[in-house]
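A.B. asks: 3D, please:
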Amino acid sequence: MADDMDSRSTRRTKHLFKDALLRLLETESFAYISVKDIVETADFNRTTFYNHYIDKFDLLDDVTKDLLDEFGDALQKSFQKYYPNSKILMKKTDITIFEFVYQNRHGLSICKQTELLPNFSQKCSQAVLDKLIDVWSPQVDMAEHRFKAYTKIFTYGLMGTISGWMSEDFSTSPETVTQEFIDFYNFKVENMH
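C.D. replies: Model (predicted):
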């Protein structure tokens, strides 16, 4: 029972530190955020911070891992039934990935800070590719090389759309980006022979 309480307390404390970092990232570059800023925003002391993290980079790693895990979940939810050779037209209600990206745009802003996370965009693309292969494999009946090629192109299209949207500082609404992506996908499905 005590371990469960400690575990809950640890998760709660870590969540508050992660949330503090994400809130700070809304207005400040990671390079200018200090541990002092994080603990003040989280309303804790430095000792508590160092009981859970080595430094702000350790916290950043934890935030990044959470974002990638949640991104993978949103990806699976969005595209599970839209696998290669699926003749189903995409529905806007199914595609939640762009809303997820928009809601997490401040945390995802670390992607633009390439000195912090070298090769992060490549790691994200690889994670997306791996997730889609995992989700789609049981449903696909096509040659493996074609399946992998399709999944790679789909991944690059999706990640390029997200990257371009981020570089435009999300000037387009998530609804519009979602609709544009759906229109592109559905054009392919409608023109399959």
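A.B. asks: from here on, just use CA atoms for contacts and neighbour counts.
C.D. replies: OK.
A.B. asks: quick one: Phe120 from Leu22, how far?
C.D. replies: Distance, Phe120 to Leu22, using Cα to Cα, to the nearest Å: 17 Å.
A.B. asks: what residues sit buried inside stretch 163-173?
C.D. replies: Going by neighbour count (16 or more other Cα atoms under 10 Å), the buried part of stretch 163-173 is Ser163, Trp165, Met166, Phe170.
A.B. asks: residue nearest the centroid of this structure?
C.D. replies: Phe71 (3.3 Å; Cα atoms, centre = their mean).
A.B. asks: how about the helices in this structure?
C.D. replies: Taking DSSP state H, the helices of the chain run over residues 2-25, 35-42, 46-52, 56-79, 97-103, 105-108, 120-136, 144-167, 174-190.
A.B. asks: now these in TSV, with distance to Lys91?
C.D. replies: Output for the helices of the chain, formatted as TSV (distance: least, Cα to Cα, whole Å):
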stretch	distance to Lys91
helix 2-25	31
helix 35-42	39
helix 46-52	42
helix 56-79	10
helix 97-103	13
helix 105-108	23
helix 120-136	18
helix 144-167	16
helix 174-190	7
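A.B. asks: out of those helices, flag the one nearest Thr114.
C.D. replies: With distances scored as Cα to Cα, the stretch of those nearest to Thr114 is helix 120-136 (7.3 Å).
A.B. asks: one more sequence to fold, the one below, so I can look at both together:
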Amino acid sequence: MAEKVDRRVRKTKAQLRAGLARLMQKKSIKEITVKELVEEVDINRSTFYLHYTDIYQMLESIEAELMEEITHLVADYPLDPLNNKESSYPFIEQIFTILDHNKDICIALLGKNGDMAFVNRIEKLIADTVLHRLSVRLPKDNRDIEYAYAFCLNGCVGMIKTWLSSENQESTQHMAELTHKLIDNTTHMYLEQALIATP
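C.D. replies: Okay, here's the model as predicted:
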């Protein structure tokens, strides 16, 4: 019985989430009401309030779930750009898998009506992890790595937006390979030279 209830809860939340994603592609979160959302997904308002207090709390809950998933992913992989193929490629592939599994809400969050503060938190989480691990292997005054990393990170966000909005979407494996190659070409030679220059 409990399993049946859990399935119903998951189904209802998935409907609400898909409806919110559709609405966020048309308008900002400030303009979306509970009434509009429940009409979009054809459920009762009382059902919405069984799970969430309001639209903002619902979005925060969705973002928290995504953040938790990505935080666990960052913890599971060493993310060492100097050992790129062995560590970075599996991480990149898993990122694209998460994005693919959450495509509708990710399109909304990355779109013009999305929550850039949330996107920035994810970027900071990954950047802090990578830059911290590099800092112990590079000269203390080597600030260029921050610019190189920002260049790669912003390029990746642009690729993700294009990929998610593409009608003929390439596979997660293809995108991971492409992203890995572009990052590797941009950073690997620079990082090796920085290490050689280290006294």
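A.B. asks: among the helices of structure 1, which comes closest to Met90 of structure 1?
C.D. replies: Among the helices of structure 1, if distance is taken as Cα to Cα, the winner is helix 174-190, at 5.9 Å.
A.B. asks: now do that closest one against helix 144-167, angle only.
C.D. replies: Calculated by axes from the mean of the first three to the mean of the last three Cα atoms, to 10 degrees, helix 174-190 of structure 1 forms an angle of 160 degrees with helix 144-167.
A.B. asks: list the buried residues of helix 174-190 of structure 1.
C.D. replies: Neighbour counts over helix 174-190 of structure 1 (16+ other Cα under 10 Å) mark Pro174, Val177, Thr178, Gln179, Phe181, Ile182, Asp183, Asn186, Val189 as buried.
A.B. asks: distance from the chain centre to that helix, please.
C.D. replies: Put simply, helix 174-190 of structure 1 sits 20 Å off its chain's centre (Cα atoms, centre = their mean, to the nearest Å).
A.B. asks: repeat for stretch 186-193 of structure 1
C.D. replies: 28 Å.
A.B. asks: got the contact list for it?
C.D. replies: Identification of contacts with stretch 186-193 of structure 1 by Cα atoms under 8 Å, 6 or more residues apart in numbering yields Ser86, Lys87, Ile88, Leu89, Met90.
A.B. asks: which among those residues end up buried?
C.D. replies: So, by 16+ other Cα under 10 Å, the buried ones in the contacts of stretch 186-193 of structure 1 are Leu89, Met90.
A.B. asks: Gln94 of structure 2: neighbouring residues, count only.
C.D. replies: Neighbours of Gln94 of structure 2 under the rule other Cα atoms under 10 Å: 17.
A.B. asks: that one and Ala117 of structure 2, how far apart?
C.D. replies: Here the criterion is Cα to Cα. By it, Gln94 of structure 2 lies 22 Å from Ala117 of structure 2.
A.B. asks: now do Lys11 of structure 2
C.D. replies: From Lys11 of structure 2 to Ala117 of structure 2 the distance is 28 Å (Cα to Cα).
A.B. asks: got it, and His51 of structure 2?
C.D. replies: 24 Å.
A.B. asks: looking at these two, which one has more neighbours?
C.D. replies: Shown here are His51 of structure 2 and Ala117; by other Cα under 10 Å, His51 has more neighbours (13 against 10).
A.B. asks: for the aligned residue in structure 2 for Trp165 of structure 1, what are its contacts?
C.D. replies: In structure 2, Trp165 of structure 1 lines up with Trp163, judged by TM-score structural alignment. Applying Cα under 8 Å, 6+ apart to Trp163 of structure 2 gives the contacts Gln169, Glu170.
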